[in-house]
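**Q** Below are the sequence and a predicted model; questions follow.
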Amino acid sequence: MTPDLAFLVEVLVGGLLSGVMYALVAIGFVLIYKTSGVLNFAQGAMLLFAALTFVSLTERGIPFVGALVATLAVMALLGLAVERAVLRPLVNQPPITLFMATLGVAYVIEGSAQLAWGTQVHGLDLGIDDTPLDIAGVFVSRFDLFAAAVAGLMVTVLTLFFRYTRTGLAFRAVADDPLAALNTGLRLPRVWAAVWIASGIVALVAGLLWGARLGVQFSLSLVVLKALPVLVLGGFDSILGAIVAGLIVGAVEKLSEVYLGPVIGSGIEGWIAYVAALGFLLLKPSGLFGVRGVERV
């Protein structure tokens, strides 16, 4: 492999691995949107809250596994509380009302976190060495490989859960046709509660990975902005779309930064995905795997 080709592969692999982490954040949005049509802007705050909870427990001497289990329980309860206290009373309200409600929830969660833990930056060490790994002449970050493996495992678990468990089948039924699911006897509030709990668990995994990479700080909640182009490209209601679009966005960002950055200017990695998403909206508003809405009059 020539040096130029090796460098190209290295950049591409790095982008794809970053894209997996983008997809993990986007999946939290997809879970809520598929069942209730709510764009959960509080997902970033939940991600931050999970990372802060875990770090605070480990800093108090609680072992890694104990802190992980405790944080898992906290995030499940947080997801359930948001669904019960905020979203359930607003059922059948206009989408903009639900969106504003999740925006308010985001500020409440962030404010509560600030009161509890302050605003200082916390380090988060998952015990993964970030030194490059030489694979056939291509250097790949060990942490990126670990993060991609964890994200892939999370996607696999969610896929198996929604395909083979009773709750998962109920979720799919509600996502396909809420009225038909209600007529068959499914209890929609129970399904919505389960999905919000799952969203909290996804936020925990994403929060730990992004917290280990960027540090646990309040700007961590802005990671959700990275998920928006992924949702536009993949479709707001497709887990597969979130995965594929995450890979595309990650690759586009890295390749643009390396090959177009010297020509256009530095910082292109921060906005090129939004340009791609805007252009894609003009061609296919429902996304690569999204379902186009049909209205009958």
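**A** Yep, it's here. All figures in this text were calculated on a predicted structure; none of them were measured in a lab.

**Q** CA atoms for contacts and neighbours, from now on please.
**A** Will do.

**Q** Can you report how many residues lie near the closest residue to residue 260 other than its chain neighbours?
**A** Nearest residue to residue 260 in three dimensions, chain neighbours excluded: residue 268, at 7.8 Å (Cα to Cα, 6 or more residues apart in numbering). Using other Cα atoms under 10 Å, residue 268 has 17 other residues around it.

**Q** Which neighbouring residues are in contact with residue 268, exactly?
**A** 253, 256, 257, 260, 261 (Cα atoms under 8 Å, 6 or more residues apart in numbering).

**Q** Return the residues in contact with the third one.
**A** Read that as residue 257. 266, 267, 268, 269.

**Q** residues contacting residue 147?
**A** 17, 20, 21, 209.

**Q** switch the cut-off to 10 Å
**A** 17-18, 20-21, 24, 128, 141, 153, 205-206, 208-210, 212-213 (Cα atoms under 10 Å, 6 or more residues apart in numbering).

**Q** for comparison:
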Amino acid sequence: MDLFFQLLINGIIVGTLYGVVAMCFVLIYKSTQVVNFAQGEFLLVGAWICWSILIAFEIPFVFGFLLTLAFMAALGIFIQMVVLRPMIGEPIISVIMVTIGLSIFMRAFSNWVFGQDTVGYPDVFGASSINIGGLQVQPAYIMSFVISIIIMAGFFYFFRYSRHGLAMRATAFNQQVAQSLGISVKHVFAMAWAISAMVSALAGVVVGMVNGVSSALSFIGIKVFPAVILGGLDSIVGAVVGGLIVGVLENMAEYVDGQFLYWGNMLTIAPFWVLIIILVIKPYGLFGTKDIERV
């Protein structure tokens, strides 16, 4: 039972991280109607940039982390302006292919610049694990959980009360109506990509601190996609719930596999079984908006 509760706690903590990355998917989709398949590469680039700053300049982690967020915000705006903005008005499949091509380019460029070997972050916390109620939890995961909760609360406040959040909600509802109200749709798009890149980088740094940084980090973007579909592609609340479900499901699948089935790959395939089931039963997800088209 100790192993069961250990994996359950890990699943909840990892699930909050998945929820944060899933919110990045939803943020871009709600504001631009684009599914960003390069989301995992934002995690990878953010992790590499933070690692490079810490190694090259030997500055405290907090300052390196803040510099990474600033760089990723600028990168997100640059990608939206240079790569995505010329695709406005093009067929949606063309835009999706552009994001897929962007993901391949970013991964290949990262491998070329930083190599493919797994490297670890400098020791930040000074302790390998912390005992909480008899369970051993890594400090990076605790930091991840706290920051994820703060980000979720920040997203709620941003969309509900802030001027920019209301502008983004209006743009997601109808771009032409938003423009008629004086909202700059281009600025909303750039802001969505900047926020998405920053938050993804945060997740990448946390995972990199636990497991090291390598090109495999970008696979998290694909692992989170079932959480996005499960919760609903246009629902922030659904992204959080879907992330928690997938995080717990992964760890419970690992427990069942290790104790009873001995298949060896349940941790990897469990989220995608959920993806298939939810698409068959409820294609719009648990909280997604059903889109009715009349011909």
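**A** Arrived safely. Worth saying up front: this structure is predicted, and the values here are computed from it rather than measured.

**Q** TM-score for these two?
**A** Superposed pair, TM-score by TM-score structural alignment, normalised by the length of structure 2: 0.92. Supporting alignment: 292 aligned residues with a Cα RMSD of 1.9 Å.

**Q** List just the nearest of the contacts of residue 147 of structure 1 to residue 179 of structure 1.
**A** Among these, residue 24 lies closest to residue 179 of structure 1 (Cα to Cα), at 29.1 Å.

**Q** Go ahead and confirm that closest one touches residue 201.
**A** No - counting by Cα atoms under 10 Å, residue 24 of structure 1 stays clear of residue 201, with 11.1 Å between them.

**Q** list residues touching both of the two?
**A** Common neighbours of residue 24 of structure 1 and residue 201 (Cα under 10 Å, 6+ apart) are 154, 207.

**Q** If we only consider the contacts of residue 257 of structure 1, which is nearest to residue 37 of structure 1?
**A** Nearest member of those to residue 37 of structure 1, counting by Cα to Cα, is residue 269, at 30.1 Å.

**Q** name the helices or strands packed onto the host helix or strand of residue 140 of structure 1?
**A** Assigned by DSSP states H and E, residue 140 of structure 1 falls within strand 138-141. On a contact count with 3 or more Cα pairs under 10 Å, 6 or more residues apart in numbering; DSSP states H and E, strand 138-141 of structure 1 meets helix 3-36, strand 132-135.

**Q** among those, which is nearest residue 73 of structure 1?
**A** helix 3-36 (17.0 Å).

**Q** how far away is the counterpart of residue 91 of structure 2 in structure 1 from residue 117 of structure 1?
**A** Aligned by TM-score structural alignment, residue 91 of structure 2 pairs with residue 94 of structure 1. Here residue 94 of structure 1 is placed at a distance of 35 Å from residue 117 of structure 1 (Cα to Cα, to the nearest Å).

**Q** One more: residue 159 of structure 1?
**A** In terms of Cα to Cα, residue 159 of structure 1 sits 35 Å off from residue 117 of structure 1.

**Q** And the helices in the stretch 1-150 of structure 2, which stretches?
**A** 2-32, 39-57, 61-79, 92-114, 139-161 (DSSP state H, counting those that start in this stretch).

**Q** hmm, back to that, over in structure 2, tell me which residue corresponds to the residue nearest to residue 260 of structure 1.
**A** Checking TM-score structural alignment: residue 268 of structure 1 goes with residue 266.

**Q** before we move on, what about residue 224 of structure 1?
**A** For residue 224 of structure 1, the residue aligned by TM-score structural alignment is residue 221.

**Q** Give me the neighbour count for that match.
**A** 23.

**Q** Shouldn't it be within a helix?
**A** Yes - counting by DSSP: H, G, I helix; E, B strand; the rest coil, residue 221 of structure 2 is part of a helix.

**Q** Thought residue 31 was touching residue 171 of structure 2, still the case?
**A** Yes - applying Cα under 10 Å, one finds residue 171 of structure 2 in contact with residue 31, separated by 6.0 Å.

**Q** Touching both of the two, which residues are there?
**A** With Cα under 10 Å, 6+ apart, residue 171 of structure 2 and residue 31 have common neighbours 185, 188, 189.

**Q** need the contact list for residue 155 of structure 1.
**A** 23, 24, 27, 149, 161, 202, 239, 240, 243.

**Q** Return the residue of structure 2 aligned against the fifth one.
**A** Residue mapping for residue 161 of structure 1 onto structure 2 gives residue 158, with TM-score structural alignment as the criterion.

**Q** Contact partners for the one residue sitting closest to the centre of structure 2?
**A** The residue lying closest to the centre of structure 2 (Cα atoms, centre = their mean) is residue 21, at 1.7 Å. Residues in contact with residue 21 of structure 2 (Cα under 10 Å, 6+ apart) are 15, 27, 39-40, 43, 148, 196-197, 199-204, 220-221, 224-225, 227-228, 239-240, 243.

**Q** residues in contact with residue 28 of structure 1?
**A** 39-40, 43-44, 47, 195-196, 198-203, 206, 224, 227, 239, 242.
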